[in-house]
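# Predicted coordinates and the sequence they were generated for:
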Amino acid sequence: MSYPLKHSTLPEPLHKKKPTRARFIMLTLLFFGTAINYLDRTNMAVAASAIQDDLGLDAAMLGLILSAFGWTYAFMQIPGGWLIDRFGPRLVYGVSLILFSLFTLFQGFAKNFGTLFGLRLGLGFSESPAFPANSRVVAAWFPQRERALATGVYTAGEYVGLAVATPFLFWLLSSFGWQSIFLVTGVIGILFAAVWFAFYREPKDSKYVNEEELAYIRDGGGLADQVPERQKITWSKARHLFKYRQFWGIYIGQFAVTSTLYFFLTWFPSYLVQEKGITLLKAGFVGSVPYIAAGIGVLVGGYWSDWMVKKGVSVSKARKTPVILGLLGACTIIAANYTTSIGLVIAVMSFAFFAQGMSAITWTLVSDIAPKELVGLAGGVFNLAGNLSAIVTPIVIGMIVSQTGSFNGAIVFVGVVALIGALTYIFVVGEVKRIEIEE
């Protein structure tokens, strides 16, 4: 006589486990880390008018202070990317968080141009590994079909954090003085560093991931456990980052993408107060609207790009289309020169920043193109190219405003650079595919 086998007696391996979702824990860390990162580099824009009055600075001198971050941030991108590939994102990004938060906090005690300029140089130096680390984490933790949306989510941290915090920072400014802005944002960053060290691990070392999720990531083109924590980088490998048109195209294009961004991160609050005559508290609230629009734009661009990949559209078309349309949309910022209505100005700025946000999924191309051994270093070179605009844009705008007494020429400058970026993605960036290093 035979008896039916009860379901409960089946061996455990026959019950297929569902993949865990540990990658979204890591993405949440990137989101908050990026939000704090941008608070620390943008708080100067909120405090700029008050600092200018308090320290007796003209527009050109203020432009130099606003650009100081970019000098060290841009030129430390390649060393920062090398550090990520050499020592891994957990250690390097954690130390970076602590250092840039301290440099932020110390700005609250600055008394003159030289001290502020030096501390902003230190801030740029210490923040340099952040975005190469983001790119490296996404490449390790996410399959290709989810990578644009993941990039969009952490990039949205830039804008969501600013949208939420801008009214709060203006309230701090009007209630306690400009020094309070740096003290508060610096402490927030130090506290988050402890959270990062507590939760972030590489996929192969994380206690939150199971084998099914690792297989899902690996089978989808994610690096998962394929990349050792530490890599030996040689020039024979690194030169691949300068050999191909894909890289040169995204380098030039990223300069254009971040030029619009750095107008909003440096001069936008001063533009509202000085050019449009808005009070500080009102600037805090209406000025947050373009940041919200940009955050939505990033998510739209990321979701749309991944949706096209899932529908079988080529990776090249899926990645480049939101970027090109976003850069073309950012050109509309010039329309703000032709209206005096505050409502229309905010509407124009919001649309332009929405479009810029949509184009900001460009980091996905680094994960898609870079050799798997050089994702961190490739992110460093890419971010170096993009953040040259952190130097150029604040200085050029400061000089234009100082010479003309108006922001109109500055707005035209931002729009023209965005157009150049769109043309670069159309005519220079070729097929999007991973470049392999031949041993």
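Yep, that arrived.
# only C-alpha atoms for contact and neighbour calcs from this point on.
Will do.
# okay, which residue is most central for the protein?
Taking C-alpha atoms, centre = their mean, the centroid of the chain lies closest to Thr155, which sits 5.0 Å from it.
# helix, strand or coil for Arg230?
Here Arg230 is coil, with the state taken from DSSP: H, G, I helix; E, B strand; the rest coil.
# got another, please set it beside the one above:
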Amino acid sequence: MLSLGVAAQGSGCVFMYGLPFLLPALQAEYGLSLAQAGVIVGAPSAGMLVTLIAWGWVADRYGERIAMAGGLALATAFLGLAAWTTSPVALAALLGLAGAAGASANAASGRVVLGWFPRERRGVAMGWRQTAQPLGVAVAGALTPPAVHVGGVRGALLVMAVICLLTTVCVALMVVDPPRPGGAAGERSASPYGDPALWRVHGASMLLVVPQFATAAFALTYLVAERHWTTGAAGAVVAVAQFAGAGGRLLCGRWSDRAGSRVGPMRRLALVNGAAALCLAAAVQAGGSFAPALLIAALVIAMSGNGLAFTAVSELAGQAWAGRAMGAQNTAQNLVAAATPPALGALITHAGYGTAFALAGVLALAASATTPAPGDVRRPAVRRPA
């Protein structure tokens, strides 16, 4: 079940986050400017934001298999249609619809982990689930260039559609919805959003997006423009850091399993995150030779805690609300992720990299204070209707 969940989310990540590999081909084939091609590349992410909570409701109401298989089937269809369109406007619209459909895996795959893994193993399982994004981007990076070479943009989109189709078939045939204990007939689960702890985890997660994207989005540019690395060397180092961050998610999941808490490790890691970003800012401002090493360390640390927040959200929400809560978590994080690069880009232009990294560190420290303490977390209630 874990492998199928990772595959489902990863197949969505192949086209949602792999489209930037198509930028040169989109410009050449459709005669687009970089900004216009960027709109097409960003269309799946925009579509995903609209439907994440809705797909969470579908998973909560009808089950994980139906949500994942149905959404990925629709994404397959939209990608297939996008491959044959000749209009840039239609291409952007169809890719947006594919993103809206593929968002089903983001909420439902987390519910599979929540339902099939006991609490003492759930942290590592959710850590594996959170490796789907870097794995999906790696697959896209490996398959997209040769597909473009053979068949252009159409060939690359068809490869992405085939990946979604194969995953759809596997999910439809093999995923088994986990049992949902604790709900007798005539009972319904109370909304978990009456508990401030869940809001605090959402808020802390939004704050932690900034240091993650401050390092991930600008690491290559900093190394090339400020430290005079070659693009190839900087890209290779950043790619390795991405995989190290994925490994960090597994280690943090194991840490939370052993601690019996998600929010405790999340608070401590946010403190380390903030300290690393502030040390990086000081080194960048001073022009120290060890700034690149601190940058990579800060990037790995910033990526490592992502699974802790998702596990905490799913457990705080409970089985009946987990899909919607994880959809809300994804939506909030993606909104901040979309705003962070342009905002920090403007800040870097006017005040330099050191100021941007310092701001990221301060926000990480604020996230540590925002995250609820283990004693503030309580299990979601179940109430009978009147």
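Right, received. Where do you want to start? None of the values given here were measured: they were computed from a predicted structure.
# that older thread, what distance do you get for the residue nearest to the centre of structure 1 to Phe247 of structure 1?
21 Å (C-alpha to C-alpha, to the nearest Å).
# and what of Thr404 of structure 1?
Relative to Phe247 of structure 1, Thr404 of structure 1 is positioned 37 Å away (criterion: C-alpha to C-alpha).
# Compare these two and say which one has the larger neighbour count.
Higher neighbour count among Thr404 of structure 1 and Phe247: Phe247, with 24 against 11, using other C-alpha atoms under 10 Å.
# who touches the more buried one in this structure?
By C-alpha atoms under 8 Å, 6 or more residues apart in numbering, Phe247 of structure 1 lies in contact with 241, 382, 429.
# helix, strand or coil for the equivalent of the last one over in structure 2?
Right, Val429 of structure 1. Mapped onto structure 2 by TM-score structural alignment, Val429 of structure 1 lines up with Pro372. Classification of Pro372 of structure 2 using three-state DSSP returns coil.
# Tell me how many other residues surround Pro372 of structure 2.
A total of 22 residues lie near Pro372 of structure 2 under the criterion other C-alpha under 10 Å.
# Isn't it up against Ser261?
No: counting by C-alpha atoms under 8 Å, Pro372 of structure 2 does not reach Ser261; the two are 11.0 Å apart.
# Can you tell me, leaving aside adjacent residues, what's nearest to the counterpart of Ala150 of structure 1 in structure 2?
When structure 2 is aligned by TM-score structural alignment, the residue opposite Ala150 of structure 1 is Ala125. In this structure, Ala125 of structure 2 finds its nearest non-sequential neighbour in Val113, 6.5 Å apart by C-alpha to C-alpha, 6 or more residues apart in numbering.
# can you pull the contacts of that neighbour?
For Val113 of structure 2, counting by C-alpha under 8 Å, 6+ apart, the contacting residues are 1-2, 5, 122, 125-126, 129.
# just to revisit the earlier point, the match of Ala150 of structure 1 against Trp116, yeah?
No: the pair Ala125 of structure 2 and Trp116 does not pass the contact test of C-alpha under 8 Å, sitting 9.6 Å apart.
# More neighbours: those two, which one.
Taking other C-alpha under 10 Å, Ala125 of structure 2 and Trp116 do not tie; Ala125 has more neighbours (27 against 18).
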